[in-house]
Structures are given as C-alpha cells and as structure tokens.
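Participant: Got a predicted model here, sequence first, then my questions.
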Amino acid sequence: MEPLLDGTILVPNPLPAFAARRRLLHVNGVSSDRAKQQRDLNRLAELTAAHPLEIRGIHNQTHGLQADLLESLLGKAELYHFWPTVENNDRAGDRRRAYAKLLEQLITKELGDDADMLAIAQPKEVQHRPLTPETPAAISSLLALPFLQRLGWSDFAQYLYGVFPAGAPRPTLRLAYEIVKGLQAGAELYLVAHSQGLIITALACHIVRELLLPQTKWMETVHIIGYGPVILFADLPVELQGRTIFLQHRQDVVAETLSNLRNLDVWTNLQTQLQKALHYADDLLQTVHTDSHHTASFYLGLSPEAASQRSAQLLQILLTQNWTATPSLAALCGSRLILEH
C-alpha cells in the first residue's frame, strides 16, 4: 500500500540555515507528486538564500489529475459559500466553526511531520481521502441515488466529507495547524502556494480566522503569494485580501478558467452540477498536459523562457524584501500580476 503522504511535511534538501522568525509554508498544486514538491522547495531555498527563511512544505498528495481537479472544484464550492454575500451563509458558518473546533484540538498537540491529521482530529470518524483515481466512476454511480437530488451544498459536503473540510482535508488542516504554530512562535509567515494549493490555503486561513476571532491582528504578520492562482481575492478572508499577491501568466489557461469559476452555490440539482464537473475535469485534463504556463516549474524560473525567469525574480523579491517598508511592494498588495512573454 502506498504510504500516506497527504498533509505530511517536506523540507528542502539540503536543509539551509534560516532566520527563526521568518517562516515559509508551501502547498503544492494539482498533479504534483512528492518529487515535484521537493524540487519546488529546493528552488525556493535557492531563491531566498540571501535572506533565508524556515521552509516547510505541506504536501497535497496527487491521486491523478482528474481527481485533483474534482477536489479543486469541491474546495472552490466550499470557499464560495464562505463569501458573506452568499445566501444561506449561516450553514457555511456552522461548517467553518466545526473546522475551527477540530483545529483547536490539534494545536494542543505537538504533531510529527508525518501525522495523519484526520485520524488525530476525529479518530472515530476517520475518512480516507474522498477523491481517488476511481472517484469519477464512483461519483457517477452516486448520481443515480434519488436522495442526492434533494441535497443542498452543506448537506452534500456533509455526506461526502463528514466533519472535515471539503476538497483536500488533510493538507487543509495541516496548513491551518502550521499557521497557528508559526504565530505562536512569533514568526512572520509567508504562505506560498501553486494552483490547487491556493484553494487549500484560502480554506486554512478561513479556519484559523474562525478559531482566533475576535483577534485579527495576527493577519498583519501573514503574506500570501500565489503563482498559477485558481482562486479569486474574494475567496480569502477579507483581512488577508490586501496582504496577497498573485502571479499569473497571460497564457495560463488553467489559472484563468478556474479562477473565474463562481456561483458554485447552484447545487439544487447536484446530478447536473456533478456531471458538468466531471466533464469539465476531463476537458481540463487535456489542457493541463499541454499548458506549460501553469506548471510550478515555469513560475519558479526552471524554464528558459524570459517570462519564467521574470516570475522567479518577482518571487525572490516578494520573499526577501519587506512589503511594508518597500513602497513599490506595498502598492502591489491585493493585485494579480500578469506576466507577458
């Protein structure tokens, strides 16, 4: 059996010396295995060598691109229901508070880097990762069940994920845990994520915000950097939207398509919506394989293209310079920077 990697911690190899009060938490995106995230962490260590941070990678385990895309769609649906303008927001608030209670239990423990977050958070309701390579076929068969027609989003999420966050629950809870532990250590936090990793990051930030309310000053020590972003600023807690910068290539079709997915509250007919999601995932499967502009390696400067090198230079600046003390960086906060050729 493949060892559980979902939500476990990876670090750069070799491990560089770092400043204890600056911490980078990285979440990988779709179709990224352990080797790819290890490469990305090593590259981030190279880019920040002059001003090193403690770098910890939260691994978002892939089970195939189609399953990852379905996870992304479900995670985005969860995020959409956290928007204050969405109807029935009380139900979403109930789910968010339930996740915060799980996190409250977790942060009382010193967890190993390979801890299974779900088993520790709720041992009586341990669920394996809901989406697997067989998920599309499994969901297709579920669509025939008459009771699904009567479920709204909250009930559907409860059915599929139980007490855990929708999308990718293990890395979501692990990142939320790492954020709180970083805050407790007095660290300045850089949340760096690619593709689906930004969905996980946004969900984790909502959970931490819910746990720490009414305190919000902690968010002044958090910076979010997303490359190949698949979320909107509105998906983040409002206090963090102005502390976030996205990097996106103009020809990154996947980021453009998934970022603009909204109105994911239309779950009144789940059969139709999920069938569309499965078809959509199949279409994007072909797109991602040919879209080099969405890959993490492109944004991290591992491609010879000029835009790839500029992206890496921007990331280096964002990770090594003080955003508040540098007017040009302060002006970029809350912006989606579009890379050209």
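Facilitator: The structure has been received and is ready for your questions.

Participant: use CA for all of it now, contacts and neighbours both
Facilitator: Noted.

Participant: Give me the residues contacting the helix or strand encompassing C205.
Facilitator: Using DSSP states H and E, C205 maps to helix 196-212. With contact meaning Cα atoms under 8 Å, 6 or more residues apart in numbering, helix 196-212 is reached by 27-30, 60, 68, 72, 75-76, 79, 96-97, 99-101, 103-104, 165, 167-168, 171-173, 175-176, 179-180, 191, 193, 216, 226, 229-231, 235-237.

Participant: Follow the chain on from the longest strand anywhere in the chain and name the next helix or strand.
Facilitator: Longest strand in the chain, counting residues (DSSP state E): strand 19-27. Remark: after strand 19-27, the chain's next helix or strand is helix 34-47, criterion DSSP H and E.

Participant: how much does the helix or strand just after that following helix deviate in direction from helix 196-212?
Facilitator: Using DSSP H and E, the helix or strand that directly follows helix 34-47 along the chain is strand 53-58. Strand 53-58 and helix 196-212 meet at an angle of 100 degrees, taking axes from the mean of the first three to the mean of the last three Cα atoms, to 10 degrees as the criterion.

Participant: same for the helix or strand following strand 53-58, what does it pack against?
Facilitator: Note on strand 53-58: by DSSP H and E, the next helix or strand toward the C-terminus is helix 65-80. Packing contacts for helix 65-80, counted by 3 or more Cα pairs under 8 Å, 6 or more residues apart in numbering; DSSP states H and E, involve helix 135-142, helix 196-212, helix 270-290.

Participant: ok, and here's another one to check against it:
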Amino acid sequence: MLTEQQQDGHLLYYGPAKPKGLPRRLIHVNGMASDVKKQLRDLEALVWMTVEHPTDIVGVHNSTANFQSDLLESTLGGADLVQHRADRQTPESQKRLRGYADSLQALCDHELPSDADILAAVQRLQRSLTVAEGQEKAQSPIDLELIRRLPFLQDMDLSALESYLYGSYPAGAPRPTMRTAYEIIRAIRAGAEVLLVAHSQGTIITAVALHIVKQLLGGEVWAKSLRFVGYGPVILFDDLPMEMRSQTILIQHRQDLIAESFSNQRNVDLWNNMQTQAKNLLEQADRIFQMVSRDSHHSASVYLGLTGDIAGDRSAQLIKQLLTENWENHPFIQGLRASRIILEEPETYIQP
C-alpha cells in the first residue's frame, strides 16, 4: 500500500464514480493538512453535488507530510506564483515558467496512469534534461528546520532557493502542480468543459498550473472552457492569468482567518533574507497550526457542508450552484464572476 507521500500528484477517484469520458470534467485540488482519506471524502461530496449533472470527477492529490512542511510549501508556492504576475515578472521568472511549460509539453502527448510520478515521467521523456540537485531534493517533503540551518541561506534570493530545492520544477508542490496542468490540457484537448475546484493551498497549485497552461497554449481563447471555484482561497485575483479572472469565483467565510491572512502575504521582498524568513515561519508555524485547529471555518469539510452547521450548508449550496449551473446565461452567476464572495452570518458580501 502506498504511503501518503508516495501518492503526491496522483489522481484519486470516488470509487463508484470513476471517469467515463463525459463532456464535463471536474478537477479538485486539496489543501494543507489534507490526507488521502480527507481528499476522498471531499470527492464524494462533490460527486453528490453534481449527481444530477453527469460530471467526471478526479482529485489531484496534494500530499501532506506535516504542518510545517505544508506551510513552507504554501509559502514558497505563493512566492513563486506572485512572480508570474505581469507586474512582477523578471527574466528569471519568465525563464522558469517557460521551463515548466516545456516539461508539460513533453508530457501531454502521453497517456499517464493515475499513479504516475509525474516528475519521474518528465525526466524519462526529456533525456537531455540535466537533473539538478534540487530536482533530487524535490522527491521528499521539505524540512523547514533543515532549510533554516543551511549555512548559505542568508546569501540566497528566492530564485536561488527555488532552484536549489526544486530544480526546474514549480516551487512548493511540483507534482500536484504539474499534474493539474497536465489534466487541464488533456481536458481542453478532449473538448470538455473543465471545472477547477480547489481548497486552501490547492488554490495556489491551481493558479500556478493555469500560468503554465497559458504559457504553453498562448493566445486569448485557451481559458474559454475553464471555470475555477476556489474555496478557503489563499490567492488574489491578481495572481491569476488575466484570461481566467472572469472565469473564477472565490468563496471565503468571514471567520476563515487562514484564508484572510495568507491572501494578504504578498511581499516577496521578505525573501531577500531567507534565513530570517525561515526563522519567522518556524516561529509562526505552531501559532498558525493552533489557529487552524480552532478555526474550523477554514476546513474543507465546512465549506462542502459536511459538518451540519449553517455556515457550511450555505457555502455548500453556493458551490453546488456554481458547479451545476451554466455560467454564461445564469444572471446570478454572471454577477459573481471575478468576485471574492465573503460569507457572513447571516448575510453575504460580494467583494469585487
């Protein structure tokens, strides 16, 4: 039986509802501290939400090692994501993004099994690719304490750290990111309507994947068949490719302090002193973990209506509507596009 880490980037299915090649495909990416059991629970909830609207549903698994590792992966992934914004791009970040797209292109002409190690597949398909030390390190969960002790950390900027840890792969969660991008491309090529649904760290993974897809496909029509619903989001609309912003709706409970705090962490300049930033993460990890433990409003189970409380039922009803209605001609949904919906008790506030 595979371990949690060995299933990183694998496709998961709710057993009785395996894909059948339907014209609607839902890709779910889970968030921090969500193991396989929780991901399968969430997939089952999504299956029942869409049961009257036949949809192929798959989960791209973002494995969890421990909370500190998940926290660092989210922070590195978020920092990588910010560099793809039009106002923050540099020659180095553009080069990395082209590298991600080149790797994706090598994959997309091949049918990958659901349990493929997607980084190993890239290496097999690109024999000329030099496997850097960072690519070897990407095989294992990131050890935040080890990073803090690196003697040369204070001399590294963000790009240098990403290259050291991840080689030419996306920072943070490279396997789920590349798998999500691969699944998006395959679904687009199949002519499917693609519903992207992501929670917490999964919204970072999905946003980076969308930048990779845009880099590969180019043009302005690549996003036409895509819809993105992020719940408990830790991204901003500025983090998304321009073409995806009107195709996206973000849902956040007002009491979701994790989504609120992570969405506001956008100062990449903090990474100029890597050792200080790693130390700060270590100091904050326990506090944030305690916040997550207390803050049930951030959990996927609440957003998907699995806890039986009013807040969860309301968000689940909204998610269900977004997954089953036609975005193009539904007046209510038309008004929600490109919005971050803040769910309050007892009212809902739409933040443009």
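Facilitator: Okay, I see it. Values in this document were obtained by computation on a predicted structure and should not be read as measured data.

Participant: Which residues are in contact with the alignment partner in the first structure of F289 of the second structure?
Facilitator: Under the alignment (TM-score structural alignment), F289 of the second structure pairs with L285 in the first structure. With contacts defined as Cα under 8 Å, 6+ apart, L285 of the first structure is in contact with L65, Q66.

Participant: From Q66 of the first structure, how far off is L285 of the first structure?
Facilitator: According to Cα to Cα, to the nearest Å, L285 of the first structure and Q66 of the first structure sit 6 Å apart.

Participant: other SSEs contacting the longest strand of the first structure?
Facilitator: Against strand 19-27 of the first structure (3+ Cα pairs under 8 Å, 6+ apart) you get strand 53-58, helix 169-184, strand 188-194, helix 196-212.

Participant: By how much does it deviate from the second structure on average?
Facilitator: The superposed strand 19-27 of the first structure is, by mean Cα distance after the TM-score superposition for the first structure, a mean 1.3 Å from where its aligned residues fall in the second structure.

Participant: buried sites along the helix or strand where K101 of the first structure lies?
Facilitator: Here K101 of the first structure sits within helix 89-106, counting by DSSP H and E. Of all the residues in helix 89-106 of the first structure, those buried under the rule 16 or more other Cα atoms under 10 Å are A92, R95, R96, R97, A98, Y99, A100, L102, L103, E104, L106.

Participant: mean shift between the helix or strand just after it and the second structure?
Facilitator: Remark: after helix 89-106 of the first structure, the chain's next helix or strand is helix 117-121, criterion DSSP H and E. With mean Cα distance after the TM-score superposition for the first structure, helix 117-121 of the first structure departs from the second structure by a mean of 0.7 Å once superposed.

Participant: Helix 117-121 of the first structure maps to which residues in the second structure?
Facilitator: The aligned range for helix 117-121 of the first structure is 118-122, by TM-score structural alignment.

Participant: ok, and for that stretch, which residues are buried?
Facilitator: By neighbour count with 16+ other Cα under 10 Å, stretch 118-122 of the second structure contains the buried residues I118, L119, V122.

Participant: Of the residues you listed, which is the nearest to A190 of the second structure?
Facilitator: I118 (20.3 Å; Cα to Cα).

Participant: ok, that closest one - contacts?
Facilitator: Contacts of I118 of the second structure (Cα under 8 Å, 6+ apart): G9, R175, M178, R179.

Participant: likewise I338 of the first structure?
Facilitator: Applying Cα under 8 Å, 6+ apart, the residues near I338 of the first structure are L247, Q248, H249, R250.

Participant: and the helix holding K101 of the first structure, what other elements does it pack with?
Facilitator: Looks like helix 89-106 of the first structure contacts helix 117-121, helix 153-161, helix 169-184, helix 196-212 (3+ Cα pairs under 8 Å, 6+ apart).

Participant: Would you mind getting the average deviation of the longest one from the second structure?
Facilitator: It stands for helix 196-212 of the first structure. So helix 196-212 of the first structure averages 0.5 Å relative to the second structure (mean Cα distance after the TM-score superposition for the first structure).

Participant: which residues in the second structure does that helix align to?
Facilitator: Residue span in the second structure matched to helix 196-212 of the first structure, by TM-score structural alignment: 201-217.

Participant: Can you point out the buried residues in the matching stretch?
Facilitator: 201-216.

Participant: Return the closest of those residues with respect to I333 of the second structure.
Facilitator: T203 (20.0 Å).

Participant: if we can go back for a sec, next one: the match of F289 of the second structure from L65 of the first structure, what distance?
Facilitator: 6 Å.

Participant: again, but for H279 of the first structure
Facilitator: H279 of the first structure is 13 Å from L65 of the first structure, by Cα to Cα.

Participant: higher neighbour count, the two?
Facilitator: For H279 of the first structure and L65, the more surrounded residue by other Cα atoms under 10 Å is L65, and the numbers stand at 20 against 14.

Participant: gap between the equivalent of that one over in the second structure and L282 of the second structure?
Facilitator: Aligning on TM-score structural alignment places L65 of the first structure opposite F67 in the second structure. As judged by Cα to Cα, F67 of the second structure and L282 of the second structure stand 11 Å apart.

Participant: One more: A86 of the second structure?
Facilitator: Distance of A86 of the second structure to L282 of the second structure, computed by Cα to Cα: 31 Å.

Participant: With A259 of the second structure instead?
Facilitator: The gap separating A259 of the second structure from L282 of the second structure is 19 Å, by Cα to Cα.

Participant: Can you tell me the element the residue in the second structure sticking out farthest from the centre falls in?
Facilitator: Most distant from the centre of the second structure: P151, at 31.0 Å, with distances by Cα atoms, centre = their mean. P151 of the second structure is part of no helix or strand, with elements assigned from DSSP H and E.

Participant: quick one: stretch 69-76 of the second structure to the first structure mean distance?
Facilitator: Averaged out, stretch 69-76 of the second structure is 0.6 Å away (mean Cα distance after the TM-score superposition for the first structure).
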